[in-house]
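Student: Show me how the following folds:
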Amino acid sequence: MTVTLVSAKTAAALPVWTAEKAGLKALPAATAHWAKAARFSAEAGAVLIVPDTKGNVAGAVLGLGKGGAGEGAMQRRALLGGALAGKLPAGEWYFADETAVGGPLASLALILGGYRFDRYRSSKADDGGDIRFLAADGSDRADIEGIAAGVFLARDLINTPTSDMGPAELEGAVRSVGDGFGARVDTIEGDALLERNFPMIHAVGRASASAPRLLDLCWGRPEDPKLTLVGKGVCFDTGGLDIKPASGMLLMKKDMGGAANVLGLARMVMAAKLPVRLRVLIPAVENAISGDAFR
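Tutor: Okay, here's the model as predicted:
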């Protein structure tokens, strides 16, 4: 399922009402009656599809839970919008009262809620089709979509197992992002790490068939303030010859999550064209086992 933001509402758009646990009576009368009949209690993130008199979809209700006051409560409500992505039928939708769910943050939550990692599916699951949602007032669609793309990039990298996301593949991901925004990417690889005084990157990754490397992405104008992001790129960690038990390696594909996050953040920065001199440093290694493994 893909959630797309639109800038104008058409006649076919359906409303999403919001309700706190104690506020169901404030819904339109027919919707309130349906919610009562369906025993909908407006738990946070719960979604109720509302039919018309012919059984067609007429709208939906998003539960806000107990509600609350203040900025923190409003942000939590906005993030509940992400629950809609997997629960609404395909079509065009809008918030009947967007002030209840926090505006632009709700638009971002909607897109993030549509994320699926389906790289290894032979056929894409039928998830009900795509959703078009009216962007909240004050939303910059380009900014929201740029942030979401950075988050999706980080998620995809972390979700990909090490057999397909080793040091070489991680370098490929960095170069792909860099090429998309005109950034320069340099690599120090293998024994060159020793020559450049990076002995520990070399030591941790030297036993792998995929050579250890330091990835260095630079973007921006030299006169702008410098922003440097550093992320751990251990694509898999056996512990070297201090071999970890299976339980310690079960989720090791996420050990390069630091690298994934800084690369996703870098993509956001470049997409937004922020006035910074960006540098991203990622030591990319696989801590594997061989006679030359790190001890």
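Student: okay, CA-based contacts and neighbour counts for the rest of this
Tutor: Fine.
Student: Could I get the full set of helices for this protein?
Tutor: Remark: helices assigned in the chain by DSSP state H are 29-37, 71-79, 104-113, 141-159, 167-180, 192-195, 199-205, 246-249, 257-271.
Student: and the ones you listed as a markdown table, adding distance to residue 54 and mean neighbour count?
Tutor: As requested, those are exported to a markdown table (distance: least, C-alpha to C-alpha, whole Å; neighbours: other C-alpha atoms under 10 Å):
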| stretch | distance to residue 54 | mean neighbour count |
| --- | --- | --- |
| helix 29-37 | 14 | 15 |
| helix 71-79 | 32 | 17 |
| helix 104-113 | 28 | 24 |
| helix 141-159 | 35 | 19 |
| helix 167-180 | 49 | 18 |
| helix 192-195 | 70 | 15 |
| helix 199-205 | 64 | 21 |
| helix 246-249 | 54 | 11 |
| helix 257-271 | 45 | 23 |
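Student: got a markdown table for the ones you listed, with distance to residue 87 too?
Tutor: Converted to a markdown table, the helices of the chain look like this (distance: least, C-alpha to C-alpha, whole Å):
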| stretch | distance to residue 87 |
| --- | --- |
| helix 29-37 | 16 |
| helix 71-79 | 15 |
| helix 104-113 | 10 |
| helix 141-159 | 20 |
| helix 167-180 | 32 |
| helix 192-195 | 50 |
| helix 199-205 | 44 |
| helix 246-249 | 34 |
| helix 257-271 | 27 |
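Student: Which of those helices sits closest to residue 286?
Tutor: helix 199-205 (5.1 Å; C-alpha to C-alpha).
Student: that older thread, right, and the helices of the chain - which one's nearest residue 224?
Tutor: Going by C-alpha to C-alpha, the one of the helices of the chain nearest residue 224 is helix 257-271, 13.3 Å.
Student: Skipping adjacent residues, who's closest to residue 292 in space?
Tutor: residue 207 (5.4 Å; C-alpha to C-alpha, 6 or more residues apart in numbering).
Student: Second chain to compare with the first, below:
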Amino acid sequence: MSHRLIPANDNALPLHVIESSDLTHWLGTQPDDIANWVRTNGFKGNLGEALMVPSTGGKPLMALAGYGSAQARARGRFALAAAAGKLPEGCYRVASGLPEAARSHETLGWLLAGYRFDRYRDGKARDRQLVVPEGVDKTEIETIAAGEALTRDLINTPAADMGPDQLEQAARDLAEQHGAQIEVITGDDLLEQNFPMIHAVGRAAAAAPRLIDMEWGDTGPHLTLVGKGVCFDTGGLNIKPGNSMALMKKDMGGAATVLGLAQMIMTLGLKLRLRVLIPAVENSISGNAMRPGDILTSRKGLTVEINNTDAEGRLVLADALALAAEDAPDLLVSMATLTGAARVAVGPDLAPFFTDDDGAALALAAGAGRVADPIWRMPFHAPYEADIEPDIADLDNAPGGGFAGAITAALFLRRFAGEGRYVHWDIYGWQPKAAPGRPKGGVGQGARALLDALPALLKL
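Tutor: Purely as a prediction, here's the structure:
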């Protein structure tokens, strides 16, 4: 499918979106030959069903997409996309049946369903174009789809082709496209400029660690996005087992998500000042790798005992968050594929977030509902603060016990985020099996909800 909507087209095939409970009524409005064709082919209007209806001459006359029931739609997202993937290549226009309140997110689902990661193989995907439905903001929907495609491409690319060097280049390309300023601190310069934990995590890899710093816009409220850019995570000296390492190309999913969101913000021209910080590293193994038991001194001056080198994401984020907090942004957001505990808590489909700001949480929840980007608020539970305080340093990067791992990681990060409004996301960044609008592979989470909530969060 195309990532673009097309204007009104007389050659576009009418597409009727039909709820299962409305099928009998709809058939009653059609000529007998059409009604008989639909019944003969067993079309019931169930979610994900699709049917082409021919004219008496055998050419396509219309297409039908099953919209199921409200109960069936509540169990998933992007119901129209479930049927769209079964339609033949062609150009379609929604002729009836799609509720006005659902048009925007169903149109987005159609575009997202067209995503294909084809960098490493040939083959032309079938192109199913959609005429922009009435009432849908074409620019906004296309912009969101393009930002999501960028996120997916970055996550899906293997670490051999998406290491710290290539992630930096992706950020530079984005900055050039939108006239943003970008600076990158690399290698031992991280030590000289006081980013010791970013350096410690990435120094064992062949590609030097770095901090990517992009800024755009000169008026309006100040938004800073911090994305975890661990381009591959072996676990360091606490090496992961092979099955846990298989998906670690996605450990830069936070960086990919904030870059996709930044592209959306800049393309839409939102009236704000945007800063994007990405600590880009590979957590690797060599003679100079950080060790369990080491104590690092962070940019903020807090000391951190390393009890597990596989809890590295919070270390690189901590230095970046400390830098971000020095500017006192109006809203500071971190996004990271941070803990397995978050996946155990809410599974792969929900994006958990942490904030102390009830108003921000309500705005994000409302945005998530509008754009079909499910999220769930988790607590900064203060009684667990003691769990991240070891005996010989200020903080512990991997407290023992096995409980509340997502919360203790979030509490660790909060120590570096300053006193302003802060939202931390512990995302998965991966679609484990194909679903409507979400092919298997890398996926953005939380970005659409945050984009939709920005006017409320920043009074834009």
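Student: TM-score of the superposed pair?
Tutor: The TM-score (TM-score structural alignment, normalised by the length of the first structure) is 0.90; 286 aligned residues with a C-alpha RMSD of 2.1 Å.
Student: related to what we said a few turns ago, how close does the corresponding residue of the second structure for the residue nearest to residue 292 of the first structure get to residue 288 of the second structure?
Tutor: Aligning on TM-score structural alignment places residue 207 of the first structure opposite residue 204 in the second structure. Shown here: residue 204 of the second structure relative to residue 288 of the second structure, a distance of 6 Å by C-alpha to C-alpha, to the nearest Å.
Student: Pick out whichever of the two has more residues nearby.
Tutor: Here residue 204 of the second structure and residue 288 are compared on neighbour count by other C-alpha atoms under 10 Å; more neighbours surround residue 204, at 21 against 12.
Student: Which residues are in contact with that one?
Tutor: With C-alpha atoms under 8 Å, 6 or more residues apart in numbering as the criterion, the residues that contact residue 204 of the second structure are 283-290.
Student: mind redoing it with 6 Å?
Tutor: By C-alpha atoms under 6 Å, 6 or more residues apart in numbering, the residues touching residue 204 of the second structure are 284-286, 288-289.
Student: hmm, which of those are the buried ones?
Tutor: Among the contacts of residue 204 of the second structure, those that count as buried by neighbour count (16 or more other C-alpha atoms under 10 Å) are 284-285, 289.
Student: so can I have CSV of these showing distance to residue 223 of the second structure?
Tutor: Formatted as CSV, those follow (distance: C-alpha to C-alpha, whole Å):
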residue, distance to residue 223 of the second structure
284, 32
285, 35
289, 34
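Student: For residue 422 of the second structure, state which of those residues is nearest.
Tutor: Closest approach to residue 422 of the second structure among these (C-alpha to C-alpha): residue 284, at 30.0 Å.
Student: any idea how far that closest one is from residue 236 of the second structure?
Tutor: In terms of C-alpha to C-alpha, residue 284 of the second structure sits 5 Å off from residue 236 of the second structure.
Student: Repeat that for residue 64 of the second structure.
Tutor: 53 Å.
Student: what comes into contact with stretch 48-58 of the second structure?
Tutor: Contacts for stretch 48-58 of the second structure (C-alpha under 6 Å, 6+ apart): 60-66, 82-83.
Student: okay, now residue 413 of the second structure: neighbour count?
Tutor: So residue 413 of the second structure, with other C-alpha under 10 Å, has 20 neighbours.
Student: and the gap between the nearest residue to it once chain neighbours are set aside and residue 275 of the second structure?
Tutor: With sequence-adjacent residues excluded and distances taken as C-alpha to C-alpha, 6+ apart, residue 413 of the second structure is closest to residue 318, at 5.9 Å. Residue 318 of the second structure sits 16 Å away from residue 275 of the second structure, going by C-alpha to C-alpha.
Student: So which of the two has more stuff around it?
Tutor: More crowded of residue 318 of the second structure and residue 275, by other C-alpha under 10 Å: residue 318, with 26 against 22.
Student: Show me what that one lines up with in the first structure.
Tutor: Using TM-score structural alignment, residue 318 of the second structure pairs with nothing in the first structure.
Student: Check whether residue 318 of the second structure sits in a helix, strand or coil.
Tutor: Secondary structure, DSSP: H, G, I helix; E, B strand; the rest coil: residue 318 of the second structure is helix.
Student: swap in the one 3 residues further on?
Tutor: At residue 321 of the second structure the chain is in helix, as set by three-state DSSP.
Student: neighbours of it, just the number please.
Tutor: Residue 321 of the second structure: 30 neighbours (other C-alpha under 10 Å).
Student: repeat for residue 234 of the first structure
Tutor: 27.
Student: Identify the single longest strand in the first structure, thanks.
Tutor: Scanning the first structure for the longest strand, with DSSP state E as the assignment, gives strand 277-287.
Student: Now tell me what touches that strand from outside.
Tutor: 167, 204-205, 208, 212-221, 224-231, 233-238, 240, 259.
Student: do the same with stretch 220-237 of the second structure
Tutor: With C-alpha under 6 Å, 6+ apart, stretch 220-237 of the second structure has contacts from 159, 163, 240, 248-249, 251-252, 254-255, 258, 271-285, 309-310, 329-336.
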